[in-house]
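K.L.:
A predicted structure for the sequence below; I have some questions about it.
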Amino acid sequence: MQTNTPERRRITPSVLYPGTPVVLMTTLNDDGSTNISPLSSFWALDDRVVLGIGTQGQGCHNLLARRECVLNFPGSHQAAQVEAIARATGRTPVPDAKQAMGYVHVGDKFALGGFTAIASRQVGPATIAECPLQVEVTLLATHRPSGAGDAHFVIAEGEVRCVHAHDAITIAGTQHIDVQRWQPLIYLFRHYLGVSAPLARNFRAETPASAAT
């Protein structure tokens, strides 16, 4: 019996980013200023979030030391701002591994990326005003990957304290995001992409059909 199964081959990609939202994590530096760390490993379930964070960056140091952060989600129109701080690190001196990849120390990533810092409500680090979706988080636990040897990353689990969203991406009179207007920046195999118009609606969606189609 013949089938129309597509041909496939086994591959070993250098990175596995099949499509995740870009997150700009803000954390408090030792001097009280706020650092910005671009992340691409994120997922959420109920009021819990899980992050994959490189241990050689200032963001990881700050998160472990003060156990709080803000997850700022940029829109697709902000790819240039995100890439402007991509090579920047708050660590000084710059770790050898990061220096070999082209990272340089930058003390003020807000200025470098053209971002504005505003006070958060429940945590110490500043929020990025221009990011349409902002999630304040308290760290609950960190995990070293089992069997990963000297892996230069940790898995961080946090609790959502509060969520802010630009009025323009919400549905008035509800607690919902308007998926027609919210266009997150997606990280796909080290390329930045936007998202298309909604294609369908899951049976559990709570937003009106008119807002998603």
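P.N.:
Ah, there it is.
K.L.:
Only C-alpha atoms from now on, for both contacts and neighbour counts.
P.N.:
Noted.
K.L.:
Where is the longest strand in this structure?
P.N.:
strand 153-165 (DSSP state E).
K.L.:
State the distance from Leu64 to Ile186.
P.N.:
Going from Leu64 to Ile186 by Cα to Cα, to the nearest Å gives 26 Å.
K.L.:
Tell me which of the two has more neighbours.
P.N.:
Ile186 (25 against 15; other Cα atoms under 10 Å).
K.L.:
which residues in this structure form helices?
P.N.:
58-66, 79-84, 96-100, 109-113, 209-212 (DSSP state H).
K.L.:
Same list (those helices) but as JSON lines, adding distance to Pro132.
P.N.:
Below are those laid out as JSON lines (distance: least, Cα to Cα, whole Å):
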{"stretch": "helix 58-66", "distance to Pro132": "21"}
{"stretch": "helix 79-84", "distance to Pro132": "13"}
{"stretch": "helix 96-100", "distance to Pro132": "30"}
{"stretch": "helix 109-113", "distance to Pro132": "16"}
{"stretch": "helix 209-212", "distance to Pro132": "18"}
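K.L.:
second one coming, line it up with the first:
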Amino acid sequence: MPCLIAASVDSAVEMTLVGMSTTLPAHTSIEPGILYFGTPVVLISTLNEDGTPNLAPMSSAFWLGWRAMLGLGARSKTAQNMLRTGQCVLNLPSDDLAPAVDRLALTTGADPVPPRKVERGYRFVGDKFGRAGLTPVASETVDPPRVAECPVVMETVVEGTHPLADDDPAQRGGIVVFEVRVQRVHVHEQVRMAGTSDRIDPDAWRPLIMSFQKLYGLGPQVHPSTLAQIPERLYRGPDIERARQVS
């Protein structure tokens, strides 16, 4: 059995294994105010009470199959619209749409502006599409419009809501996590993999990424992926068949 010994050496850790040593970086405990290590930007379109569209950027999202989990401030206009209508569209901007996304920064569709957003410098904007310079187009299965310029768009319905940090009285009621089910996926032709009908080409799709409040693009593949050897058809779940029944 090899012997593994760790010892602190300045700002690194020296690992000794059967007489051979190597120096590895040491960890330091920190307390960052946010933990946005890099996720895709999503423009969520919803409908206001008067039927006008709202458009809001966010990046607290992840997908499993044809479901997504979205974390939103409970008092945001987007969250209120989703709770009321049970619908939204997830528009994924490419990295070249960063200026349009940034024009929506520090704006909200909520009037009056929630106190915490006032503190951070937000202001009310009624026409979010106009502010961003983006084009609304009709959706097929839900009422909120799609963003024409976004290469990937998903029409979704709310299937569940989950409180976050409900254990803490100071945070209780402040954040809600939405579980949404995708009913239709639309893509620009240039991001579809050549010779296929249902696959995205990861070399053509360049998502806009937010990392610690800054906007980045996605670089080229850095290493072959063993997981990519699994045929994508083996991931197809029952929600796809369910989506086909929606007109």
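P.N.:
Everything's here; your move. Every value quoted in this text rests on a predicted model; they were computed, and no experiment measured them.
K.L.:
Report the TM-score for the pair.
P.N.:
After superposition, the two chains reach a TM-score of 0.93 (TM-score structural alignment, normalised by the length of the first structure), with 207 aligned residues with a Cα RMSD of 1.3 Å.
K.L.:
quick one on the thing from earlier: mind checking which of the helices of the first structure is nearest Met1 of the first structure?
P.N.:
helix 209-212 (40.5 Å; Cα to Cα).
K.L.:
Leaving out chain neighbours, which residue sits closest to the equivalent of Val101 of the second structure over in the first structure?
P.N.:
For Val101 of the second structure, the aligned position in the first structure is occupied by Val82, per TM-score structural alignment. Once flanking residues are discounted, Val82 of the first structure sits nearest to Gly113: 6.7 Å by Cα to Cα, 6 or more residues apart in numbering.
K.L.:
That neighbour contacts Arg87, correct?
P.N.:
No. If you go by Cα atoms under 8 Å, Gly113 of the first structure and Arg87 don't touch, sitting 11.2 Å apart.
K.L.:
from the helices of the first structure, which stretch is densest packed?
P.N.:
helix 58-66 (a mean of 19; mean count of other Cα atoms under 10 Å).
K.L.:
Any figure for the gap between the spatially most central residue of the first structure and Thr5 of the first structure?
P.N.:
Note on the first structure: the residue nearest the mean C-alpha position is Val23, at 1.5 Å, using Cα atoms, centre = their mean. Val23 of the first structure sits 36 Å away from Thr5 of the first structure when distances are taken as Cα to Cα.
K.L.:
Then Ala148 of the first structure?
P.N.:
35 Å.
K.L.:
ok, those two, which is more surrounded?
P.N.:
Using other Cα under 10 Å as the criterion, Ala148 of the first structure and Thr5 rank with Ala148 on top: 9 against 6.
K.L.:
so who does that one touch?
P.N.:
Counting by Cα atoms under 8 Å, 6 or more residues apart in numbering, Ala148 of the first structure touches no other residue.
K.L.:
same deal with the one 3 residues further on?
P.N.:
Remark: with contacts taken as Cα under 8 Å, 6+ apart, Ala151 of the first structure is in contact with Pro145.
K.L.:
make it 7 Å
P.N.:
By Cα atoms under 7 Å, 6 or more residues apart in numbering, Ala151 of the first structure lies in contact with nothing.
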